[in-house]
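>>> Show me the folded form of this:
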Amino acid sequence: METDPTRVAMVCVQNAGRSQMATAYAEREREARGLEDAVEIVSGGTHPAESIHDVVREAMAEEGFDLSDRTPREVSDSELEACDYVATMGCSTLELDADTDVRDWDLEDPHGKDLERVREIREDVRERVEALFDELEADS
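Below is the predicted model:
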């Protein structure tokens, strides 16, 4: 019997920093844990920026992620309501239907921060994504 994949969304206002970091780590975790068919990842912003913040691209490149081909995108409430989990990055004004598990990770916005501070935010994002995937694995 095939089951629908668990849908996980990484969302912030601009989809140019925290949610892009979270998405990259989520994709890596999904692959490392062999969950490619079990977990679908959605990334977006409520008011997307033109491009990913340069300092975020630089910090993620240090971890082996190339975000140069990614573009912030808008995400709709209906798209998010189709998700099982929605992680907002500290900027949530979302009010979704009751079946969606919304978690506000309350992360500092890396925009305008120096590289050292962005590295700290990046590590916080990585830890939260790993914990979420630990939970997804335990539930499956």
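>>> Going by C-alpha atoms from here, please, whenever you check contacts or count neighbours.
Noted.
>>> Run through the helices of this structure in chain order.
18-32, 54-61, 77-81, 115-139 (DSSP state H).
>>> Also this sequence, please, to line up against the first:
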Amino acid sequence: MSNPKPAVLFVCVHNAGRSQMAAGWLRHLAGDGVEVRSAGSAPAETVNPAAVEAMREVGIDITGQTPAKLTWDTARQSDVIVTMGCGDACPVFPGKRYEDWKLDDPAGMGVDAVRPIRDEIRARVEALLDDLAVGRR
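The predicted structure follows:
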């Protein structure tokens, strides 16, 4: 890792569902122990309301998050890049740790369908924290 505090970037197409939930979980579980970033290859205008509601149910507020465009600088400055269905739009930098999480896209789904995705993301974020040896709150 380039910093004592690892920087993790979550990337999906719209940066409105999966990557926002993952970033929310990482902020919640790691606190200040990790620098958290998220971006999309074709960002939406707003975060998916079903993702917002699913996260609110577990006490995590992602309403203040705004989908952001993936930039080369953001990726270059990250230690770990977690992709979630962005395909060839995700840049590849030598020396970075990459993970590709196969997750259903919550776009257009109701909150009942988003809950299992939210819970799978939590499990993956917990495993990532264990791998990074970052303590949890």
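>>> about what we covered before: most tightly packed of the helices of the first structure?
Using mean count of other Cα atoms under 10 Å, the stretch among the helices of the first structure with the largest mean neighbour count is helix 18-32, at a mean of 21.
>>> elements contacting that one?
Contacts defined by 3 or more Cα pairs under 8 Å, 6 or more residues apart in numbering; DSSP states H and E place helix 18-32 of the first structure against strand 6-12, strand 39-45, helix 115-139.
>>> tell me the angle it makes with strand 6-12.
150 degrees (axes from the mean of the first three to the mean of the last three Cα atoms, to 10 degrees).
>>> can you list the residues that contact helix 18-32 of the first structure?
Around helix 18-32 of the first structure, the neighbours that count as contacts under Cα atoms under 8 Å, 6 or more residues apart in numbering are 10-12, 36, 39, 41-44, 52, 56, 60, 65, 88-89, 107, 109-110, 121-122, 125-126, 129-130, 133.
>>> Ok, stretch 105-112 of the second structure next?
Against stretch 105-112 of the second structure from outside (Cα under 8 Å, 6+ apart): 17, 18, 48, 50, 51, 53, 54, 113, 114, 117.
>>> The first structure: which residue goes with the third one?
Aligned counterpart of residue 48 of the second structure in the first structure: residue 53 (TM-score structural alignment).
>>> Next up, the contacts around that match.
Neighbours of residue 53 of the first structure in contact, by Cα under 8 Å, 6+ apart: 16, 17, 111.
>>> wait, the first one sits on residue 55?
Just to be clear, that refers to residue 16 of the first structure. No: Residue 16 of the first structure is not in contact with residue 55 according to Cα atoms under 8 Å; the separation is 10.3 Å.
>>> What is the end-to-end distance of stretch 85-103 of the first structure?
From its first residue to its last, stretch 85-103 of the first structure covers 8 Å (Cα to Cα, to the nearest Å).
>>> could I get the contacts of stretch 105-112 of the second structure as a markdown table with distance to residue 97 of the second structure?
Shown next, in a markdown table, are the contacts of stretch 105-112 of the second structure (distance: Cα to Cα, whole Å):
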| residue | distance to residue 97 of the second structure |
| --- | --- |
| 17 | 22 |
| 18 | 19 |
| 48 | 27 |
| 50 | 30 |
| 51 | 26 |
| 53 | 31 |
| 54 | 29 |
| 113 | 30 |
| 114 | 27 |
| 117 | 23 |
